[in-house]
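K.L.:
test case, fold it:
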Amino acid sequence: MTDNPFADAFETPAQHNQPVFSVSELSGALKRTVEDAFSLVRVRGEISGFKRAASGHLYLALKDENAVMDAVCWKGVAAKIDLKPQDGMEVVCKGRLTTYPGRSKYQLVIESMELAGEGALLKLLEDLKRKLAAEGLFDESRKKPLPFLPKTIGIVTSPTGAVIRDIMHRLNDRFPRHVLLWPCLVQGKGAAEQVAKAIKGFNEIDGTGDVPRPDLIIVARGGGSLEDLWSFNEEAVVRAAAYSDIPLISAVGHETDTTLIDYASDRRAPTPTAAAEIAVPVRRDLYAQVLDDGARLEAAINRSLEERKIRVTSAARAIPNPQRMVEDMTLRLDDRVERLGNSAQNLLQRHGMRVEQLASKIPQPQQQIQNAQERLLGRTQALMSSYQSFLQKRQSRYDRTSALVRRKAIDDQVERSSQKLGSLSALLESYSYKSVLDRGFALVSDKDGKAVTASAGLCSGDELSIQFGGDDQVDVLVNGEGVAPTAPPTPKPAPAPAPKVKEKPKTKAKTPSPEQGSLF
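P.N.:
Prediction:
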């Protein structure tokens, strides 16, 4: 009996009697066959096309030189995998094969994943090391100096291992210090996160509470394989060590073991015991050194005091006797006092003689007053003479100026009067009745020379005079009586012809002025 469910069908002698399967039936049969035959396999390959879905599932492909296989890791399994998959990583995956009928594909359902040997781990380690080095996390300029004698030391390690006992034993031997232990895993899943959290936790202590802030941090672990020490190669641990404000000593593994935290720490210790030796000095050695330095300082001070004493003694020999110095100074002072008294009297005498000499050269006050009066009189006469001459010149200039001003004022007044007279003459001329006569009107006046403006009051035989333009004048007699202007006219019989009146001889008209024309 074979494992092929289709063997009986294929052995039928009549080819045309082979059973017909649907696509679903055939796909289901293939799925059961593959899952039964490959229910547990281990596959080694390089990750390609890695993708983490929003649901938490992992999708990737495993490949080698000749083939490619799709793989999937469900969310629940992915959370348990310590490894962080990425493209190019060579891994060994354990799982089962299954098919996906909807697309006629098969894939590996991963149940566990691990790196394929130490070579892959070293490659991953080198890649991470280059990345962090490019960011400057391993630069020497970032290294902080260690305190000479820390008051409090923080230790990050497992509380149950031999590492903490070795560190405490060496600290007590050399110089006992206050120690704070942050217990954490140092191997396996979650170890890297706990170590990074411990480093950050020590840095977050402000020291104001009951728990003091550490002056130094030691991250320690015993020896082991590359896989055992891998937690200290994780990026989170390396960054926590690089960004620590507190100086940090890495003491992971034995002397030949090297992890990435060693490059990011401020000091690397080959072993956890060596880290304790680096952290604190030997108290006995310090005590001996202090005693030796004290003895040497005391000897140096004694030698300095002795030398200064000798110098003081030598200097004292060169200093004279103070009593003699005081006596000499007293004598000199008395001498100076006596000379000062004599010199003051002599000085007064010399100044008195000098004053008498100067007084003899000064003229008498009466003579000075007389000379001043003579000079004042002479200057007064000269000033009066100058003042008289000045007044004469000013008077002469004033007379000339006054004459000019009066003449100019008269001329201006005459000019203004002439202009005003001309204006009034022109205005009077415009108002004169003669200008009206020149336009063709006539002036009628009686014998008394009064102007007759109406016919009322005139009687026949009245003598009138009619004056025309210019000097042309005619005497006339009224023929008939005047009528009031308001009375209506009454017809009258034609009057008898009046006797002829002998006209007066016409006076010869005067020749008009050339400035005014004549109407005749």
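K.L.:
could you use CA atoms for every contact and neighbour count after this?
P.N.:
Will do.
K.L.:
can you give me the strands for the stretch 201-350 of the chain?
P.N.:
In the stretch 201-350 of the chain, the strands defined using DSSP state E, counting those that start in this stretch lie at 216-221, 248-252, 267-268.
K.L.:
packing partners of the shortest one?
P.N.:
Same thing as strand 267-268. Counting contacts by 3 or more CA pairs under 8 Å, 6 or more residues apart in numbering; DSSP states H and E, strand 267-268 packs against strand 248-252.
K.L.:
run a quick neighbour tally on Ile218.
P.N.:
27 (other CA atoms under 10 Å).
K.L.:
hang on, it packs against Val252?
P.N.:
No. The criterion here is CA atoms under 8 Å, and Ile218 misses it with Val252 at 9.7 Å.
K.L.:
coming back round to it: and among the strands of the stretch 201-350 of the chain, the most buried is which?
P.N.:
strand 248-252 (a mean of 29; mean count of other CA atoms under 10 Å).
K.L.:
between strand 216-221 and it, find me the angle.
P.N.:
Following axes from the mean of the first three to the mean of the last three CA atoms, to 10 degrees, one obtains 10 degrees for the angle between strand 248-252 and strand 216-221.
K.L.:
which strands and helices sit next to strand 248-252?
P.N.:
strand 216-221, helix 260-264, strand 267-268, helix 272-279.
K.L.:
now the angle from the last one to strand 248-252?
P.N.:
Between helix 272-279 and strand 248-252, the angle formed by their directions is 160 degrees, by the same axes, to 10 degrees.
K.L.:
what helices and strands are in contact with helix 272-279?
P.N.:
Using 3+ CA pairs under 8 Å, 6+ apart, helix 272-279 sits against helix 162-174, strand 216-221, strand 248-252.
K.L.:
take these and lay them out in TSV including distance to Phe38.
P.N.:
Conversion of the helices and strands packed on helix 272-279 to TSV gives the following (distance: least, CA to CA, whole Å):
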stretch	distance to Phe38
helix 162-174	45
strand 216-221	41
strand 248-252	42
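K.L.:
sequence B follows; please return its structure for comparison with A:
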Amino acid sequence: MTDLLTNAAEFTVSEIAQAVRRTVEENFGYVRVRGEISGFRGQHASGHAYFTLKDENASIDAVVWKTSFARLAFKPQEGLEVIATGRLTTFPRSSKYQIVIENLEPAGAGALMALLEERRKKLAAEGLFARERKRPLPYLPRVIGVVTSPTGAVIRDILHRLADRFPSHVIVWPVRVQGETSAAEVVAAIEGFNAFTPDGPIPRPDLLIVARGGGSIEDLWSFNEEIVVRAVAASGIPLISAVGHETDTTLIDYVADMRAPTPTAAAEAAVPVRSELIGYVEDLGLRQRNGARRIASNLRDRMRAASAGLPRPADLVAPQRQRLDHAGANLLTALRHTSQAKAITLARIAPRLSPRVLEREVRELRTRLDYAARRLDPAIARIIESRSQRLTGLDKLMSSLSYENVLARGYAVVRRSDGAVVSGRAALNPGDMIDIQFSDGDVGATVSGAPARPRRRQKLQSDNDSQESLF
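P.N.:
Down below sits the predicted model:
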């Protein structure tokens, strides 16, 4: 026994690990493994993802490299049953084997439905599916934007239906409607249409249609992606969802402003029937014309009924015309009778209107006027004399009180150069120009030296008959 152990080949740990790795990779190339994801905590800082696939009896470590993770149509989620496609290998450092996953898909429709329901509840809790968020569609959109595949039957059905109902300006944004990049392309199309400006080179659509034909839940999964749902919710343009057939339901159906069972139904909901619209407008015009005629007819009947109770214009003026005729017929006779009556009256008073009578009345009036004038002259003379005596007395009083009389007694009036009267010596300074008024004229003078002290008044010199200087 000892010899057998001594003759056994000796391996290093690394050699054993490499041998096991080659054996596993050679015997298990690409495999499909079904299991439940456990221990997934999101991508690592390096971009790789690590988790465990398990069933009721065993588990296996799984890794998704960064480059493969970006291409996955379905991202790993905790508790989701999936089918992983990849290569088996070992991790020598921990003596464990693992699967390097290159593709990941839910294990059957049940898993997808469970994931879809979980996502639906999450978005509904955020209020994205609330009815009050939905907006009415424009009645007659000028421009319609369609997000769909440019090569499928869907776009042909939409264009054909729009042409039949109401030809419109349609802008198609081509996208893939399934596959790894489908969701990102749909999001880019919705955001791109919303980024258009009304006055830009490409007109901004008034309505959007996101459409795709029918298919399995896996085929329609792009329209269940959270990024697509949020892009539809954020759209500033009303949007119709027309994904799949009538029985197919995706998450964007809940958030869109309207859900159409088919792409053709979406085109029918987008525009009215042109012929029906023309007929409706013509019917409204006909009803308007008939209504106007009925109103005019009713007003005409009311006017006729009202005019029947009014007298004729000729009847209104007939009494006045008759009175005028009678007055015209009696006018000549009345003038003749009036003229005769006035002639008789004039003949009766003519003897009293002789010139002698008028001259007598004139003489009497002139006599009365002369008598009044003789009585008026003495009274006026007395008034004038009284007023003259009073005026003479006032003049004498004014002369006696005038300052000129004071000047005649030897006084003088001193004024400054500006004409102001000097009332005291404090108002004068040496060098001031003054004017002295005497009774017989004015004399100019200049103040010299300090202001003089008050002195007693001196008599005037007898030889020149003038007042002595006070300065």
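K.L.:
tm score of chain vs chain?
P.N.:
Once superposed, chain against chain, the TM-score is 0.64 (TM-score structural alignment, normalised by the length of structure 2); 322 aligned residues with a CA RMSD of 2.3 Å.
K.L.:
need the helices and strands packed on strand 248-252 of structure 1 in TSV with distance to Glu463 of structure 1, can you?
P.N.:
Formatted as TSV, those follow (distance: least, CA to CA, whole Å):
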stretch	distance to Glu463 of structure 1
strand 216-221	160
helix 260-264	158
strand 267-268	162
helix 272-279	167
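K.L.:
Lys200 of structure 1 maps to what in structure 2?
P.N.:
The alignment partner of Lys200 of structure 1 in structure 2, by TM-score structural alignment, is Glu191.
K.L.:
what's in contact with the host helix or strand of that match?
P.N.:
Using DSSP states H and E, Glu191 of structure 2 sits within helix 182-195. Residues lying outside helix 182-195 of structure 2 but in contact with it, judged by CA atoms under 8 Å, 6 or more residues apart in numbering, are 145, 147, 173, 175-177, 204-205, 222-223, 225, 227-228, 231-232, 235-237.
K.L.:
superposed on structure 1, where does that helix end up, distance-wise?
P.N.:
Superposing on structure 1 and averaging over aligned pairs (mean CA distance after the TM-score superposition for structure 1), helix 182-195 of structure 2 comes out at 0.9 Å.
K.L.:
what residues sit buried inside that helix?
P.N.:
By neighbour count on 16 or more other CA atoms under 10 Å, the buried set for helix 182-195 of structure 2 is 182-183, 185-191, 193-194.
K.L.:
distance to Ala308 of structure 2 for those - can I get that in CSV?
P.N.:
CSV is the format used below for the buried residues of helix 182-195 of structure 2 (distance: CA to CA, whole Å):
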residue, distance to Ala308 of structure 2
Ser182, 82
Ala183, 81
Glu185, 80
Val186, 77
Val187, 77
Ala188, 78
Ala189, 75
Ile190, 72
Glu191, 74
Phe193, 70
Asn194, 69
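K.L.:
Asp370 of structure 2: which of the residues you listed is nearest?
P.N.:
Asp370 of structure 2 lies nearest to Asn194 out of the buried residues of helix 182-195 of structure 2, by CA to CA, at 119.0 Å.
K.L.:
for Asp206 of structure 2, see how far away the closest one is.
P.N.:
According to CA to CA, to the nearest Å, Asn194 of structure 2 and Asp206 of structure 2 sit 10 Å apart.
K.L.:
equivalent analysis for Gly145 of structure 2, please.
P.N.:
Using CA to CA, we find Gly145 of structure 2 at a distance of 8 Å from Asp206 of structure 2.
K.L.:
which one's more surrounded, those two?
P.N.:
For the pair Gly145 of structure 2 and Asp206, the greater number of neighbours falls to Gly145 (23 against 20), based on other CA under 10 Å.
K.L.:
show me the contacts for that one.
P.N.:
Residues counted as contacts of Gly145 of structure 2 (CA under 8 Å, 6+ apart) are 170-173, 193, 205-209.
K.L.:
can you rerun that using 6 Å?
P.N.:
170-172, 205, 208 (CA atoms under 6 Å, 6 or more residues apart in numbering).
K.L.:
Ala220 of structure 1 too?
P.N.:
Taking CA under 6 Å, 6+ apart, we find Ala220 of structure 1 in contact with 157, 251-252, 272.
K.L.:
what do we get in structure 2 for it?
P.N.:
By TM-score structural alignment, Ala220 of structure 1 lines up with Ala211.
K.L.:
how about Asp293 of structure 1?
P.N.:
The equivalent of Asp293 of structure 1 in structure 2 is Leu284 (alignment by TM-score structural alignment).
K.L.:
which residues does stretch 73-90 of structure 1 contact?
P.N.:
45-48, 50, 56-58, 109-110, 116, 189.
K.L.:
could you dump these to JSON lines with distance to Ser396 of structure 1?
P.N.:
Putting the contacts of stretch 73-90 of structure 1 into JSON lines (distance: CA to CA, whole Å) gives the following:
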{"residue": "Gly45", "distance to Ser396 of structure 1": "140"}
{"residue": "Glu46", "distance to Ser396 of structure 1": "136"}
{"residue": "Ile47", "distance to Ser396 of structure 1": "134"}
{"residue": "Ser48", "distance to Ser396 of structure 1": "132"}
{"residue": "Phe50", "distance to Ser396 of structure 1": "130"}
{"residue": "Gly56", "distance to Ser396 of structure 1": "130"}
{"residue": "His57", "distance to Ser396 of structure 1": "133"}
{"residue": "Leu58", "distance to Ser396 of structure 1": "133"}
{"residue": "Val109", "distance to Ser396 of structure 1": "143"}
{"residue": "Ile110", "distance to Ser396 of structure 1": "141"}
{"residue": "Ala116", "distance to Ser396 of structure 1": "139"}
{"residue": "Lys189", "distance to Ser396 of structure 1": "134"}
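K.L.:
can you flag the buried ones in those?
P.N.:
Neighbour-count burial (16+ other CA under 10 Å) applied to these gives 45-48, 50, 57-58, 109-110, 116.
K.L.:
let me see the contact set for the spatially most central residue of structure 2.
P.N.:
When CA atoms, centre = their mean is applied to structure 2, the residue found nearest the centroid is Pro198 (19.7 Å). Pro198 of structure 2 makes contact with Arg204, according to CA under 6 Å, 6+ apart.
K.L.:
and it, how close does it get to Arg142 of structure 2?
P.N.:
Pro198 of structure 2 is 12 Å from Arg142 of structure 2, by CA to CA.
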